[in-house]
Every structure is written in C-alpha cells, then in structure tokens.
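S.K.: The following block contains a protein sequence and its predicted model.
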Amino acid sequence: MKVVFLLTPHLHLLDLAGPAQVFSTAAEFGYPYELFYVAEREEVPTAQGLGLRASTMWPELAAEDLIMVPGSGQPTLATGPRPRGSTLDRLVAHHAAGGSVASVCSGADVLGQACLLDGRRCTTHHGLQDELARRYPRARVERDVLFVLDERVVTSAGIASGIDLALHLLATRHGPAAAARVARDMVVYARRTGDESQNSAMLRHRWHLRDAVHRAQDQIDTHYAQPLRLTELAAVTGVSERTLTRQFVESTGLTPLRYQQMLRVEHAEHMISHGETVEAAAHAVGFADARMLRRLRARAPLTAEK
C-alpha cells in the first residue's frame, strides 16, 4: 500500500509526522507500506519554520493506496493553501478509481476544494468547523469527533488526531492487534475511536508517566460501559488495589470509578447531542437506568477531585 502525503505550504509538522510515524512504524514491523511525499514545489515551508523537500512527481497509484493531506498553520481556511487544479484533479481521479483520500485538521479544506466533501460527512479542528460548514454548505460537518469516514473520504480533527486516524486505518486493514503494536511502540497508550470528543477525559487525564495507571485507563477506556471491579483493574496493571487507587488519584485527580463515570457521561452526552434519548444513551453507556445519568449530568463537571 502506498501512502502519499500531499504537502502544502506552511503545513503543521505534527499533522504530517504523526500519521507518517504510524505507517513507517508499521512498515518496520513488516506490514506492506511505502511512503511518498509530493508537493507542487520541491521546497515546502512549514508552520514551525522547518523547511521540507518533496518530490514533484506522483507515484503510480492503485485502488488500495491512500492520499493524505496534512493541515496548514494558517489561522483560517480562507488564508490556507490553494492547490492547482491539476493537483485537485489527481485527488478526484484517485477517489473515482476506488482509492481513499484523507485529511488532517485544515487539510479538509483541500478536499473541499476538490468537491470531495459534497454530500459527505466530514470533520476538522473544532476551531475551524464553522468556517468549513460555511465554505462547503453541501458537506455535513460532524462536530467534536476525532475522525469521520464516508465513502473512502476520511477527515480528522486537529494535530494529534491524525495519529488516531492512521491507527484506525491500520486496524481496519490488518486488525486491532497490529494497531495496538504500533501504538505501544509509539508510546500512545490509548487508541481513540472516531467518536471520541476532541476535548475528552482521555486527553485531559493522560499527562502522567505511571505505566500502571495508563494500563488501567486503557482497560477503562475500552470497557467503560461494562462493570469493572477494582480487583480486575489491579490484576491488569500488576499492582495491588490499594497501590492502584493511590497512584490513579495522584496521577489523574480521580478515582478509577470517577474516571469511568466521566467517560460514560461524555459518551452519553455525545449520543444525546446526536438525537438519542437520555434513556437510550444511559443504557448504551452502561447505566442500569437513566436516573444515575441525570444525576451525574446535573452535577458540576466531573473534573479532578481536590
């Protein structure tokens, strides 16, 4: 599988480096990926000031290949890159031939210029969603999600979400174990799904270095809708229940139960915002009935406990 990164002027380095690291790490593990970097000019300035060199020649592409467009560092989509018509035609032709096209952050605007967002669900960085919706009224902009897939047009939110998108594509093609292996090698402890909030507990409570707590969070993140006993979490992490509780609170400001409740409420809020009833959302995220969900939603935000 060829992965072609279309580099536009003043791109964000992490928009490019995150997905590129996923696919290059997968290639190191023996998965069949070949990476290419193309641009309209050989010299490509970045938003961070580091110049890049790219090829102006496109490789021959097949239906199983992927073109990915990293976002730019411009403050608005209106001031972002304007690729030539011939470049946009390549995106359209690849998609029409059965290939996939993807974007990170404001790279969605390039797909919009190619009319690939028309009639499709898409997303971008939360700070650019309103502008994307105005610029492309035929697109259906999904708000506060990490990535969206619609008919081989794949869009993701800002910056680090490109890693989540690339891991998802890897899991789709080679299975979740392959994605987990790459994620672990990159020290990405949790592979987030597309419907996670762009400002979720999975981000707010991962700024620590305790591996046992990360393993417990991985377990809760994956099985948040299921009953999880402290004894089970301790067994997964390899420490005692008392040690896990102490380290969890010191690292996140929350108990494991409180962290699980936070995830349930966030997932329920997302479902409710997309038209589900409170009762249906409560059952879907693991509450026995809607009363507990209503109580937790009525409380102050489930932030770190002092």
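M.R.: All right, it came through fine. Numbering: from 1, shown residues only.
S.K.: Please make it C-alpha for all contacts and neighbour counts, starting now.
M.R.: Will do.
S.K.: burial measure for Ala20, as a count.
M.R.: The number of residues packed near Ala20 is 22, by other Cα atoms under 10 Å.
S.K.: That one is in what secondary structure piece?
M.R.: Secondary structure from DSSP states H and E places Ala20 in helix 13-28.
S.K.: Now that helix: buried residues?
M.R.: Across helix 13-28, burial judged by 16 or more other Cα atoms under 10 Å covers 13-16, 18-26.
S.K.: ok, then the element right after that helix?
M.R.: Helix 13-28 is succeeded, C-terminally, by strand 34-38 (DSSP H and E).
S.K.: Can you check what angle separates that following strand from helix 13-28?
M.R.: Here strand 34-38 points in a direction 150 degrees away from that of helix 13-28 (axes from the mean of the first three to the mean of the last three Cα atoms, to 10 degrees).
S.K.: which residues of the stretch 51-200 of the chain fall in helices?
M.R.: Assigned by DSSP state H, counting those that start in this stretch, the helices in the stretch 51-200 of the chain fall at 85-96, 108-113, 129-135, 161-174, 176-185.
S.K.: which of the ones you listed sits most buried?
M.R.: helix 108-113 (a mean of 23; mean count of other Cα atoms under 10 Å).
S.K.: Now do that one: distance to the chain's middle.
M.R.: Helix 108-113 sits 18 Å away from the centroid of its parent chain (Cα atoms, centre = their mean, to the nearest Å).
S.K.: In addition, the following structure is provided for comparison:
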Amino acid sequence: MTRVVFLLVPGVHLLDLSGPAQVFSSAADLGLGVELSYVAEAATVPSAQGLVVHADPALPELSTEDLIIVPGWRAAKLATSGPLTEQALDWLRAHHHRGGTVASVCAGADALGRAGLLDGRRCTTHHDLQDELESRYPNACVVRDVLYTVDDRVVTSAGIASGIDLALHLVTLRHGPSAAARIARTMVVYARRNGDEHQASVLLKHRSHVNETVHRIQDVIETRMTDRLSLAELARLSGCSERTVTRLFSRATGMTPLRYQQALRLERAEHLIGHGATVESAARMVGFEDARMLRRLRAR
C-alpha cells in the first residue's frame, strides 16, 4: 500500500488539491494499492474558494514508497503567504532525505523551497509566481512556462489543473502508462501531457481581447484548423470586408488570421511529436500538405 499524503496550507486552492486527489483516488478504485490522507497544522483548513477542509493535525510516519504532495494556496506574494511551522518543513525534508518523493502544485513549490529541497534542482510553479520563486531560492533552477518538472524525487508543477498532469505522470512511473490512461479516460482529460508543454496555449494567449467579431473568426479557425481557409471566406463568415478582418484581427491578437492558424497548427504538431508522432505524420494531421512548412515554423 502506497500512502499519498496531502499537506494542506490555509488558503489552499481546491483544484490544486482535488485534481491530484481525484487521480490517486481513481488509482485506488483500480486496485493499485493507493491510500489517501490529508494532514495540516490544524484540524480545519479554509480554502481559497471558501470551503473548509478537514485534516489530521498529526504528521504521520512514512515509508520511502509514500508520497507527499503540497497543493498550492492563494498567494499574491509567496513571502507573505502559506504559513508552515518548522516541524512541518522538517517532516518534508526528512521524508525526502530518507528516499521518499515530495511534490507540489503551484505555490506549494515555496514549501519545498523553505525545506531546502529546491537548491540545485529544476523546479517550476505558476507563471505569475516564477519570478518570486527564482528570487527567493537563487540556488534553484526555475524552469519557466512548463507544466511540471522532476528532479531527484522532487516534483513540481505549474498552477491549478497542471496538478492533474503531475499526478498522472507519477501514476505512470509507478504503475505504467496503461493505468494512467485508464484514469485519464475516467476523468475525461488528456491521457498525459508532457511536462515541458507550455502553461499558456495559443488559444489562451490570444483570447484576452474583447472584440466579438475577432472571437467569431477565431472560433472558425479553431474549429477548422486543418482546412485551407481564405481571407475571403473568413470575411464572408464574419460579415466584414477582407481589409476589416485583417485590421481587427491584427489589432486584437497581434497577428494575421493566417499566422494565427499556423500557430495553432504548430502547437498541435508539437504536442503530437512530443507523444511519439514523426514530423511528417504530425504535419499531415494538423493540415500541412507536407513537413517542409512545419519544419520552417519550428525553426522560426
């Protein structure tokens, strides 16, 4: 039996906690010998979303097969949030020194840093907190804009939903990719995203504007990403002239509709290549006639 112990901090983000907890709970349902428990320095822990979580105030004795996960908490600044006593930090430190694995989601990386577990190791956190994490722990190697990192039994992930990717990766390491895929299907998520995939996708990065016409054009491009879409067709579908489409789209996103479609294709192709596809097959699957254009975009 492997114990997965969540160390909870006041202001814990519910999805930072519930995402990995769902993964390991599903592993238990599959009979993989997983037992979940929740500990904190008080019997009740207020979450960032208002729900109060109950936890065991006693820190358990663990074996090297057990796993500690520190979910993130609401933090405008790491330096003024996430209270943990030296006893809890000693517990984290001792578990790793004995050969155990420790993991964090989002701001939880700061707890590992306070325990001295980030020094000399690769780590990551939510993109809003990366600068502060780097300044607080100058001996750590903060890897920017990735989903998760693994370095000598210290596993850190970016914000919120990336904790699911981290947990699926840990299931894969211990129980194999088939088990992780079964859990992912149960949860209706990607089978497993690679740790070095970007935190902010093209979809999110260029959707922060408020122009409804451009949003409708983006909807068409995203739905028909593999099609050859002409500017004339986008103009017809949006009810604007070609010149207006180009002007509005460039002002809202910083690129032309064609460049946006290429960026979507490139991101999807990188995902496919990261999961074992060849450059040639990935190019065909995302709508390129051959791999030459994909190679040029990747080089650019």
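M.R.: Here it is on my side, so go on. Here the structure is a predicted model, which is why all the values come from computation and not from measurement.
S.K.: re earlier: and which of the buried residues of helix 13-28 of structure 1 is nearest to Ala166 of structure 1?
M.R.: Pro19 (5.4 Å; Cα to Cα).
S.K.: Quick check: the closest one touching Ile159?
M.R.: No: Pro19 of structure 1 is beyond contact range of Ile159, at 10.0 Å (criterion: Cα atoms under 8 Å).
S.K.: residues near Leu233 of structure 1, how many?
M.R.: Based on other Cα under 10 Å, the number of other residues close to Leu233 of structure 1 is 24.
S.K.: ok, now how distant is it from Thr243 of structure 1?
M.R.: Distance, Leu233 of structure 1 to Thr243 of structure 1, using Cα to Cα, to the nearest Å: 11 Å.
S.K.: Equivalent analysis for Asn199 of structure 1, please.
M.R.: 29 Å.
S.K.: And Arg291 of structure 1, by the same measure?
M.R.: Counting by Cα to Cα - Arg291 of structure 1 and Thr243 of structure 1 are separated by 32 Å.
S.K.: Now do the buried residues in the helix ranked longest in structure 2.
M.R.: Counting by DSSP state H, the longest helix found in structure 2 is helix 257-274. Residues of helix 257-274 of structure 2 classed as buried: 257, 260-273 (neighbour count, 16+ other Cα under 10 Å).
S.K.: for stretch 61-77 of structure 1, same thing?
M.R.: 61, 65-74, 77.
S.K.: next one: stretch 51-58 of structure 1
M.R.: For stretch 51-58 of structure 1, using 16+ other Cα under 10 Å, the buried residues are 54-55.
S.K.: Contacts made by that stretch with the rest, please.
M.R.: 7, 37-46 (Cα atoms under 8 Å, 6 or more residues apart in numbering).
S.K.: With distance to Phe287 of structure 1 as extra columns, can I get the helices of the stretch 51-200 of structure 1 in TSV?
M.R.: Putting the helices of the stretch 51-200 of structure 1 into TSV (distance: least, Cα to Cα, whole Å) gives the following:
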stretch	distance to Phe287 of structure 1
helix 85-96	42
helix 108-113	37
helix 129-135	32
helix 161-174	27
helix 176-185	27
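S.K.: Just give me the match in structure 1 for Gln49 of structure 2.
M.R.: For Gln49 of structure 2, the aligned residue in structure 1 is Gln48 (criterion: TM-score structural alignment).
S.K.: if I pick Gly199 of structure 1, what's in contact with it?
M.R.: Gly isn't right for residue 199 of structure 1; it's Asn. Asp144 are the contacts of Asn199 of structure 1 under Cα under 8 Å, 6+ apart.
S.K.: To which residue of structure 2 is it aligned?
M.R.: With TM-score structural alignment as the criterion, Asn199 of structure 1 matches Ala200.
S.K.: go on, Pro75 of structure 1?
M.R.: Using TM-score structural alignment, Pro75 of structure 1 lines up with Ala76 in structure 2.
S.K.: Show me which positions of stretch 222-236 of structure 2 end up buried.
M.R.: Counting neighbours by 16+ other Cα under 10 Å, the buried set in stretch 222-236 of structure 2 is 222, 225-226, 231, 234-235.
S.K.: Isn't Val236 of structure 1 up against Gln217?
M.R.: No: counting by Cα under 8 Å, Gln217 is not a contact partner of Val236 of structure 1; they are 10.4 Å apart.
S.K.: Which one of these two is surrounded by more residues?
M.R.: Gln217 (24 against 14).
S.K.: Now the more buried one: which helix or strand?
M.R.: Using DSSP H and E, Gln217 of structure 1 maps to helix 211-222.
S.K.: What is the corresponding segment of structure 2 for that helix?
M.R.: The counterpart of helix 211-222 of structure 1 in structure 2, using TM-score structural alignment, is absent.
S.K.: Report the buried residues of that helix.
M.R.: For helix 211-222 of structure 1, by 16+ other Cα under 10 Å, it's 212-221.
S.K.: same check, this time on stretch 139-147 of structure 2
M.R.: Here stretch 139-147 of structure 2 shows 140-147 as buried, counting by 16+ other Cα under 10 Å.
S.K.: Out of the residues you listed, the closest to Thr213 of structure 2 would be?
M.R.: Closest approach to Thr213 of structure 2 among the buried residues of stretch 139-147 of structure 2 (Cα to Cα): Asp145, at 29.8 Å.
S.K.: My guess is that closest one contacts Gly195. True?
M.R.: No: using Cα under 8 Å, Asp145 of structure 2 makes no contact with Gly195, being 9.9 Å away.
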